[in-house]
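Chemist: My questions concern the predicted model and sequence given below.
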Amino acid sequence: MSGLQVFDADALVRVEHDWPRDAPACRALQTELTRHVVFEDRLGPVRTIGGVDIGFEDQGRITRAAVVVLDARTLTVVDQALARVPTRMPYIPGLLSFREVPGALAALSQLAHPPDLLHVDGHGIAHPRRLGVATHLGLVSGLPTLGVAKKRLTGHHEPLPDEYGAWVSLIDRGETVGAVLRSRVGVKPIFISGGHGIGLETAIASTRSALTGYKLPATTRAADRLASDRG
């Protein structure tokens, strides 16, 4: 793939690549990128966790990307950044990361210190080509990532008990790609998947550690507020 460079750091693989704008080229790049995804834990001590969320302004012409960094123990905000960049692609199903990740990278670059782990609003490997927003962002940033999504994109699962903390596997084409987690009783579940450099069990545990009584963990909930300009 022209324009693709792979850097094998001590902790985690990172890639740099050109950013195509047409769907066939994006899909071809997805196929190449999935070869470099790390599906197991490559985490050091997790003292800070980040939340990433993307919004849009000016009828979608401007991407508004937010990242909020929390202390992993207390869940207090220790840093945050907001970046506005021109939206480079329209929404195309399955190619959301090519629309959102450039803005997320711009926001991450504004932080004084990057978080030890990123919770990304969206899917990780729970994606038809195993390259959701969280996975793509992890690959190009070199940070461990996981996806926290509000809706299922692919796969199927068994019925989920209406009990706080309950979860069932999300299965796609015979492969476990994530978990369906009951983060709050009486509301629809969230969908957790590894992004890059983290296994599913650790992704579930990290998400649960950031729950504070709301449907979404404190990480992506704080980023959503910043990206949506709601405080």
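Modeler: Looks like it arrived, so ask away. Because the structure is a prediction, the values reported are computed rather than measured.

Chemist: only C-alpha atoms for contact and neighbour calcs from this point on.
Modeler: Will do.

Chemist: neighbouring contacts of the longest helix along the chain?
Modeler: Longest helix in the chain by number of residues, with DSSP state H as the criterion: helix 96-108. By Cα atoms under 8 Å, 6 or more residues apart in numbering, the list of residues contacting helix 96-108 from outside reads 19, 21, 26, 52-54, 63-67, 81-85, 87-91, 114, 132-133, 136-137, 141.

Chemist: tell me what the following helix or strand past that helix is packed against?
Modeler: Note on helix 96-108: by DSSP states H and E, the next helix or strand toward the C-terminus is strand 117-121. Strand 117-121 sits against strand 48-57, helix 133-141, strand 145-149, helix 218-227, with contacts defined as 3 or more Cα pairs under 8 Å, 6 or more residues apart in numbering; DSSP states H and E.

Chemist: Just name the most buried of those.
Modeler: Of all the helices and strands packed on strand 117-121, strand 145-149 carries the top mean neighbour count, a mean of 31, counting by mean count of other Cα atoms under 10 Å.

Chemist: And the helix or strand following that strand, what does it pack against?
Modeler: Next in sequence after strand 145-149, counting helices and strands by DSSP H and E, comes strand 167-172. Other helices and strands packing on strand 167-172, by 3+ Cα pairs under 8 Å, 6+ apart, are strand 175-181.

Chemist: quick check: angle from the strand it packs on to strand 145-149?
Modeler: Counting by axes from the mean of the first three to the mean of the last three Cα atoms, to 10 degrees, strand 175-181 lies at 60 degrees to strand 145-149.

Chemist: contact partners of the helix or strand following strand 175-181?
Modeler: Scanning forward in sequence from strand 175-181 by DSSP H and E, the next helix or strand is strand 190-196. Counting by Cα under 8 Å, 6+ apart, strand 190-196 makes contact with 37-40, 123-126, 132, 134-136, 138-139, 143-152, 177-183, 200, 203-204, 207, 215-216, all of which sit outside it.

Chemist: this is the other structure I want to compare:
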Amino acid sequence: MKIYKRHSWDLSLDEAVAIQEKLQAEVITQDQFKEPIKYVAGVDMGFEDDGRISRAAVAVLSFPDLELRDTSIVKRPTSFPYIPGFLSFREIPALLDALEKITITPDIIFCDGQGIAHPRRFGIACHLGLFVDLPTVGVAKSLFVGKHEELPQTRGSWQPLIYEAETVGAVLRTRDGVKPVYVSSGHRISLTTAIDYVLRCTPQYRLPETTRVADRLASSTKD
């Protein structure tokens, strides 16, 4: 997979803020990809040695049957502290290393985190999307910013996620009566299309199959 280096990773917090504010202008929240989609990927992180080692995992699944086709796991020293709102600076360096090793380039990448549902509209899905120039979607397990109306209990129900008078994502029910997920555009995909693909990649459980497989890889103690 081709990686487009946008900046270095040896950064202060002020420099990280400046990068978020600068690159956010390049984020595209409209559909800019060709269908049919043949492969979807999930990326996730685990940490070892009290957080000093990052363990990045990529899982590539065929679509729409969601069969595992390719994986990659990479470890590297963690170079940025855990600070809410700056997850991408901690996780993306290792994720890029893992993405470089896969043999199948996915058509869409699902991130375990936020897209534009972020104080500066630049969560990890946006940041990663600019580095790989592929459609990316943020599928977070918890609310970070914004408010929404009450959500029906049925699968497929969703409500706009509103932050500072702007729709930044959606709260989406992927299973009847189960906690929702928080979907937002990362790069080169619209919110409604992102919701559609999240549901199509979530046939049985709360989280997309891409995320579930990547999470197992990132959390495993066996390579």
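Modeler: Arrived safely, thanks for sending. Every value quoted in this text rests on a predicted model; they were computed, and no experiment measured them.

Chemist: Provide a list of residues in contact with Arg21 of the first structure.
Modeler: Arg88, Met89, Phe98.

Chemist: which residue packs closest to the residue most central in space within the second structure, ignoring adjacent ones?
Modeler: Nearest to the geometric centre of the second structure sits Cys111, at 1.6 Å (Cα atoms, centre = their mean). Closest residue to Cys111 of the second structure apart from its sequence neighbours, by Cα to Cα, 6 or more residues apart in numbering: Gly138 at 5.0 Å.

Chemist: For that neighbour, give its distance to Leu217 of the second structure.
Modeler: Distance, Gly138 of the second structure to Leu217 of the second structure, using Cα to Cα, to the nearest Å: 19 Å.

Chemist: ok so, going back, how about the residue nearest to Cys111 of the second structure, what's its match in the first structure?
Modeler: Superposed on the first structure with TM-score structural alignment, Gly138 of the second structure falls opposite Gly147.

Chemist: got a list of what its match touches?
Modeler: Applying Cα under 8 Å, 6+ apart, the residues near Gly147 of the first structure are 119-124, 133-135, 191-195.

Chemist: Just put these in a markdown table and tack on distance to Asp8 of the first structure.
Modeler: A markdown table is the format used below for those (distance: Cα to Cα, whole Å):
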| residue | distance to Asp8 of the first structure |
| --- | --- |
| His119 | 22 |
| Val120 | 23 |
| Asp121 | 26 |
| Gly122 | 25 |
| His123 | 24 |
| Gly124 | 20 |
| Val133 | 21 |
| Ala134 | 19 |
| Thr135 | 16 |
| Phe191 | 29 |
| Ile192 | 26 |
| Ser193 | 23 |
| Gly194 | 19 |
| Gly195 | 17 |
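
Chemist: ok, so of these, who is nearest Thr76 of the first structure?
Modeler: His119 (15.1 Å; Cα to Cα).

Chemist: which one in the second structure is aligned with that closest one?
Modeler: Matched to the second structure by TM-score structural alignment, His119 of the first structure sits across from Phe110.

Chemist: tell me the SS of the closest residue to Val13 of the first structure other than its chain neighbours?
Modeler: Nearest residue to Val13 of the first structure in three dimensions, chain neighbours excluded: Phe7, at 5.8 Å (Cα to Cα, 6+ apart). On the three-state scheme (DSSP: H, G, I helix; E, B strand; the rest coil), Phe7 of the first structure is labelled strand.

Chemist: quick one: Phe7 of the first structure from Val140 of the first structure, how far?
Modeler: For Phe7 of the first structure, the distance to Val140 of the first structure (Cα to Cα) stands at 10 Å.

Chemist: Pro208 of the second structure -> the first structure?
Modeler: Using TM-score structural alignment, Pro208 of the second structure pairs with Pro217 in the first structure.

Chemist: Counting neighbours, what do you get for its match?
Modeler: 22 (other Cα atoms under 10 Å).

Chemist: Does it touch Ala210 like I think?
Modeler: Yes. At 4.9 Å, Pro217 of the first structure counts as touching Ala210 under the criterion of Cα atoms under 8 Å.

Chemist: still on that earlier bit, residues contacting the match of Pro208 of the second structure?
Modeler: Counting by Cα under 8 Å, 6+ apart, Pro217 of the first structure touches Thr207, Arg208, Ala210, Leu211.
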